[in-house]
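[1] attaching a predicted model along with its sequence, questions to come.
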Amino acid sequence: MSIRLAIPADAKAIGQIRVAAWRSAYQPFMPSEFLASLDPSANLDALTERLTNPTREFMVFVAEDEGNTVGFSIIGAPRYPTQELTVELWALNVSPAHWRQGLGRKLIDRSVAESFNLGFAGIELWCIKGNSPAEAAYAGCGFTLTDKERTSSALTGHPLHEVLYSKIL
């Protein structure tokens, strides 16, 4: 298993992994109609374009197992007000068939290391409140739960409660 910077050819696998991971992990938190409506090919052109030119504001890493892309993480400019020199871990998704094999931790470690190499002082992420496996993974990688929370229904049409984790680099 290896972690590398994503390339445009990874876009389709990233879309498929995102949908499979969300459908498996988020059943208790998101409406089943919303999860069923997820489209693995949504926004692939935009993602392919962004993977062509990774920047400090958007960088994707993929986990490979025997040549197959089985997970990904995204770091980028925070999509909410926060401190200067902070980057956001936008996403961490692993194909459900590859859960509990350490890939999530490897993706987090690479995201953290690259954030440090890019000159960021901290990394933050929003996690669905009550998503115990994710919360344990982030804590195990040195992230600390902050006192910040948010609730929004913009994504799913159903209130989604999130908590903010942070890590000093």
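    Arrived safely.
[2] contacts and neighbour counts: CA atoms only from here.
    Fine.
[3] which ones are touching I3?
    I3 makes contact with F61, V62, A63, E64, K106, L107, R110, according to CA atoms under 8 Å, 6 or more residues apart in numbering.
[4] now do the SS call for the residue minimising distance to the centre of the chain.
    Computing the C-alpha centroid of the chain and ranking residues by CA atoms, centre = their mean puts A91 first, at 1.2 Å. Applying DSSP: H, G, I helix; E, B strand; the rest coil to A91 yields a three-state assignment of strand.
[5] second structure follows, compare the two:
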Amino acid sequence: MVYGDCERVSEIRIGGWRSAYRGLMPQSHLDALSVAEDAERRRARFTDLADTVVNLIAERDGSTAGWACHGPYREGEARTGDAELYAIYVDPGHYGDGIGHALLEESLRRCSAAGHARMFLWVLKENTGARRFYERAGFRPDGAEEPFEVDGVLVPEVRYTRRLGTA
């Protein structure tokens, strides 16, 4: 990913939120999401976190169709020796094309090659589609849960983990 991809990545991310989280969090929050504001935050983070966060994009027919990012696992403000998948989103028009799987496999490959023993990720507890996607890739919930509040509504997340180097 390059700096110029930030706008398209934000379009994919916001589209992914609006599609995947419909009915799981307040619609007013989803409707208020702004691609321009998200792109601005993404551009600011792009240079600040360039040496710790890996951003990957997937293209289909010459156009960016998906995005994933990973880096060190965040235990509060501390970073650990494990990896964390921070985000993975696919343009809703490309759901089922294998793009999410390819992005996840590349993140797993890179984290394993970097010597990380495990990868963690957080997923909305009620997002059964995403949970099945991660479980098919060898991730398992480890029992950790965190409250996530959106416009005054609790939307709990569960943590998944997978050892690297094995499926």
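    Arrived safely, thanks for sending. All figures in this text were calculated on a predicted structure; none of them were measured in a lab.
[6] list the contacts for the aligned partner of the residue nearest to the centre of the first structure in the second structure?
    Using TM-score structural alignment, the equivalent of A91 of the first structure in the second structure is A87. Residues in contact with A87 of the second structure (CA under 8 Å, 6+ apart) are W67, A68, C69, H70.
[7] could you check how far A87 of the second structure is from R13 of the second structure?
    9 Å (CA to CA, to the nearest Å).
[8] find the residues that touch each one of these two.
    Contacts common to A87 of the second structure and R13, judged by CA under 8 Å, 6+ apart, are W67.
[9] neighbours around D51 of the second structure, how many?
    9 (other CA atoms under 10 Å).
[10] hang on, it is in a strand, isn't it?
    No - read with three-state DSSP, D51 of the second structure is coil and lies in no strand.
[11] show me the contacts for it.
    Per CA under 8 Å, 6+ apart, neighbours of D51 of the second structure: none.
[12] mind redoing it with 10 Å?
    G71 (CA atoms under 10 Å, 6 or more residues apart in numbering).
[13] what ranges does the first structure have for its strands?
    For the first structure, applying DSSP state E gives strands covering 2-5, 58-65, 68-76, 86-94, 122-128, 144-152, 160-168.
[14] any idea how far the match of A91 of the first structure lies from W17 of the second structure?
    Separation of A87 of the second structure from W17 of the second structure (CA to CA) stands at 11 Å.
[15] show the end-to-end separation of stretch 153-160 of the second structure, please.
    End-to-end distance of stretch 153-160 of the second structure: 22 Å, with CA to CA as the criterion.
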